[in-house]
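Student: got a structure for you, letters missing:
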């Protein structure tokens, strides 16, 4: 089978969606599935030009002209706006429909939701990564349950593991503080990084933040710049992610909404105790292997961190539970289930008008 895949996240690292897509298609190769990255003119440009190029190509060009593909796959929430003569599969990671502050962010969210909704209409199958996200998708877009397939992410055990061989040399140029709390992810305001900055200041512990900016993240960036105890590394190279997680005393991810929460799983696999929120899909991923925080203000986050930082026995228990929990998530199993969905679409002629 040959799958045409939007190159939007394949060709440029944008975090979790890129990791998902690249790792998935590596894992799909043994199942006889080849892929072609669909790349429009303008891919090499930045900003709005690249976004518009992909919006037009994903939305109209590839569905109208799928070439030699047996199936089109849009792996990052948005994509086709029209049907195609070949089946379409959509991966929608999550669709939080709560209002967001700020006019620019509200307009972006409304446009994004409309594009996601249209993709779910034309797709023969909608893949999502958690039961929570499946419930959101069904409620918001009224998608029949038979077209929604819950396939959790796997874990790259070759990268994310407790062994520290070579980490010191990779991290030495960063001159990291000792005993630090780590946040790794983008600076979307819903991730509550500003509250985490205040929480770690209350506790008097260093905070290291790694991740790129996001629409509306200016306030978060200012909070980091004004906090003497915090180090903001920006978006770090692929090879530093796991070493950073292993070096941290605690990994904090107090997000208000996640369709899955891949950094939580990766940190647990590295043997680092995790403090995260009890919202959306995060409890589903973390199970009993993390401290779940209900109050996402500075006081509540600080209390969650304190339960780990003040109790070596609790921290050791979380390390053991996290490693065991992460071992349950396999990219081979995720790829097998994707292959089943793709095959059923192609063999069944799963196109929609």
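Tutor: On my side now, so go ahead. This one's a predicted model, so the numbers in the text were calculated from it and none came from an experiment.
Student: C-alpha from now on. contacts and neighbour counts both.
Tutor: Fine.
Student: need the helices for the chain, in chain order.
Tutor: Remark: helices assigned in the chain by DSSP state H are 16-28, 47-56, 62-64, 103-122, 131-141, 167-171, 193-203, 218-225, 241-247, 262-269, 282-286, 298-309, 312-326, 331-348.
Student: Out of the ones you listed, which is closest to residue 154?
Tutor: Minimum separation from residue 154 across the helices of the chain (C-alpha to C-alpha) falls at helix 331-348, 3.8 Å.
Student: Of the helices of the chain, flag the one that's most buried.
Tutor: helix 262-269 (a mean of 26; mean count of other C-alpha atoms under 10 Å).
Student: what's in contact with that one?
Tutor: Here helix 262-269 makes contact (C-alpha atoms under 8 Å, 6 or more residues apart in numbering) with 16, 153, 155, 157, 160-162, 184-185, 242, 245-246, 251, 253, 273-274, 276, 282, 285-286, 289, 319, 322-327.
Student: follow-up on the earlier one: so which of the helices of the chain is nearest residue 79?
Tutor: Residue 79 sits nearest to helix 103-122 of all those, at 5.9 Å, using C-alpha to C-alpha.
Student: for the closest one, packing partners?
Tutor: With contacts defined as 3 or more C-alpha pairs under 8 Å, 6 or more residues apart in numbering; DSSP states H and E, helix 103-122 has these neighbours: strand 88-91.
Student: and the strand it packs on, how far from the chain's centre?
Tutor: 17 Å (C-alpha atoms, centre = their mean, to the nearest Å).
Student: what's the answer for stretch 319-329, then?
Tutor: For stretch 319-329, the distance to the chain centre is 19 Å (C-alpha atoms, centre = their mean).
Student: now swap in stretch 89-103 and tell me
Tutor: Taking mean C-alpha positions (C-alpha atoms, centre = their mean), stretch 89-103 and its chain are 13 Å apart.
Student: Straight-line length of that stretch, end to end?
Tutor: Start-to-end span of stretch 89-103 (C-alpha to C-alpha, to the nearest Å) is 32 Å.
Student: another structure for you, compare them:
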């Protein structure tokens, strides 16, 4: 039987983002592995198995290590893999007969100023090689595919679009079901929600600048809840936010667990996603699955994820962001219609479909 390996080492180091992609894809394969023999390659630091139904091997090489490509190749060699899938961009030099990578975004090429110097060096030095070394590339959106073609001259025939799915946990919940989470996190009855790493690319400053303008028109506007964790250049972001002098209207929540997140979405009036760039935008999809209306940037992958749901704006136009917030908070008829559209739109995105796309790519390389 053909041997397929998936790199799952990142799960031992972080949650969210690419880790969510890896875990969700693994679970979908666990539910329906099909004719392929799939093995997950986790890091030895991982405390728990990723999924009970797939074979799992432990590796020593940590992700994002300067010697990773060589060390990982050596570790994989005894497994004699036919295909090795690297969901975190960078494949090993060898390790399998064929290599698949997933490209989630090309932020480091679009906005290098939003990364630390070390991050810029790591990605810029490797991404061009990785894309040309890989036998096939999975791009999480049409926007990411177009970036690969435009910025790195990758032929379209080498790329397959593989949208994210949304976990069934993200669904409309009653106020009663959400109450324990609301109490635990000290959340108000109504709020504007932002979910994402605290870093410049997410344009939290743009959101809060617009929100400050909104407060001048609507002093009773609900507060902004920022759910996430510190990322690149966090101190700079904090300094800029403090200068806005609206601290009493901002609630930072850095301790939200994955289990609490569906309730956090459900309790929000609106999800605001003003990012300058995203390869996909999973919080948009999760919020819509919960019936929470998104307002988001009109850039990169957001329009294709949202479809006709919510409102879009220029992320560099604070007046446009403020107006989108005002509509979402005050137009109840529009809002109720959007809630239903959001749920319907999100239902078309499943991890089973995402896994099937990956499975077809693996099979095509055998």
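Tutor: Nice, thanks for sending it over. These numbers were taken from a predicted model, which means no experiment stands behind them.
Student: Can you pull the TM-score for these?
Tutor: The TM-score (TM-score structural alignment, normalised by the length of structure 1) is 0.88; 337 aligned residues with a C-alpha RMSD of 2.3 Å.
Student: Compare the helices of structure 1 and give me the one nearest residue 38 of structure 1.
Tutor: The nearest among the helices of structure 1, by C-alpha to C-alpha, is helix 62-64 at 7.7 Å.
Student: what's the mean distance for the closest one versus structure 2?
Tutor: Relative to the matching residues in structure 2, helix 62-64 of structure 1 has an average distance of 2.8 Å after the fit, by mean C-alpha distance after the TM-score superposition for structure 1.
Student: Can you name the residues in contact with that helix?
Tutor: By C-alpha under 8 Å, 6+ apart, helix 62-64 of structure 1 touches 38, 72, 80, 82, 83, 84, 85, 86.
Student: Let's have the helices of structure 1 in TSV, adding distance to residue 8 of structure 1.
Tutor: Shown next, in TSV, are those (distance: least, C-alpha to C-alpha, whole Å):
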stretch	distance to residue 8 of structure 1
helix 16-28	9
helix 47-56	7
helix 62-64	13
helix 103-122	15
helix 131-141	22
helix 167-171	29
helix 193-203	27
helix 218-225	25
helix 241-247	22
helix 262-269	20
helix 282-286	26
helix 298-309	35
helix 312-326	28
helix 331-348	20
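Student: Residue 178 of structure 1: which of those is closest?
Tutor: It's helix 241-247; of those, that one is closest to residue 178 of structure 1 (C-alpha to C-alpha) at 8.8 Å.
Student: Read off where the closest one ends up in structure 2.
Tutor: The aligned range for helix 241-247 of structure 1 in structure 2 is 261-267, by TM-score structural alignment.
Student: Now that stretch on structure 1. Mean distance?
Tutor: When structure 1 is overlaid, stretch 261-267 of structure 2 sits 0.7 Å from its aligned residues on average, using mean C-alpha distance after the TM-score superposition for structure 1.
Student: Please give me every residue in contact with residue 109 of structure 1.
Tutor: Taking C-alpha under 8 Å, 6+ apart, we find residue 109 of structure 1 in contact with residue 100.
Student: Which residue in structure 2 aligns with it?
Tutor: Using TM-score structural alignment, residue 109 of structure 1 sits opposite residue 120 in structure 2.
Student: returning to what we had before: and which of the contacts of helix 62-64 of structure 1 is nearest to residue 301 of structure 1?
Tutor: Taking C-alpha to C-alpha as the measure, residue 301 of structure 1 lies nearest residue 80 of the contacts of helix 62-64 of structure 1, at 39.8 Å.
Student: you'd agree that closest one is up against residue 65?
Tutor: No - contact criterion C-alpha atoms under 8 Å: residue 80 of structure 1 and residue 65 do not qualify, at 11.7 Å.
Student: Neighbour count: these two, which is higher?
Tutor: Between residue 80 of structure 1 and residue 65, residue 80 has the larger neighbour count (other C-alpha atoms under 10 Å), namely 31 against 13.
Student: burial of the closest residue to that one other than its chain neighbours, as a residue count?
Tutor: Excluding its sequence neighbours, the residue lying closest to residue 80 of structure 1 (C-alpha to C-alpha, 6 or more residues apart in numbering) is residue 59, at 3.9 Å. By other C-alpha under 10 Å, the residues close to residue 59 of structure 1 number 20.
Student: Counterpart of residue 59 of structure 1 over in structure 2?
Tutor: Matched by TM-score structural alignment, residue 59 of structure 1 corresponds to residue 69 in structure 2.
Student: ok, now residue 136 of structure 1?
Tutor: Under the alignment (TM-score structural alignment), residue 136 of structure 1 maps onto residue 147 of structure 2.
Student: Name the nearest residue to its match, ignoring sequence neighbours.
Tutor: Once flanking residues are discounted, residue 147 of structure 2 sits nearest to residue 106: 7.2 Å by C-alpha to C-alpha, 6+ apart.
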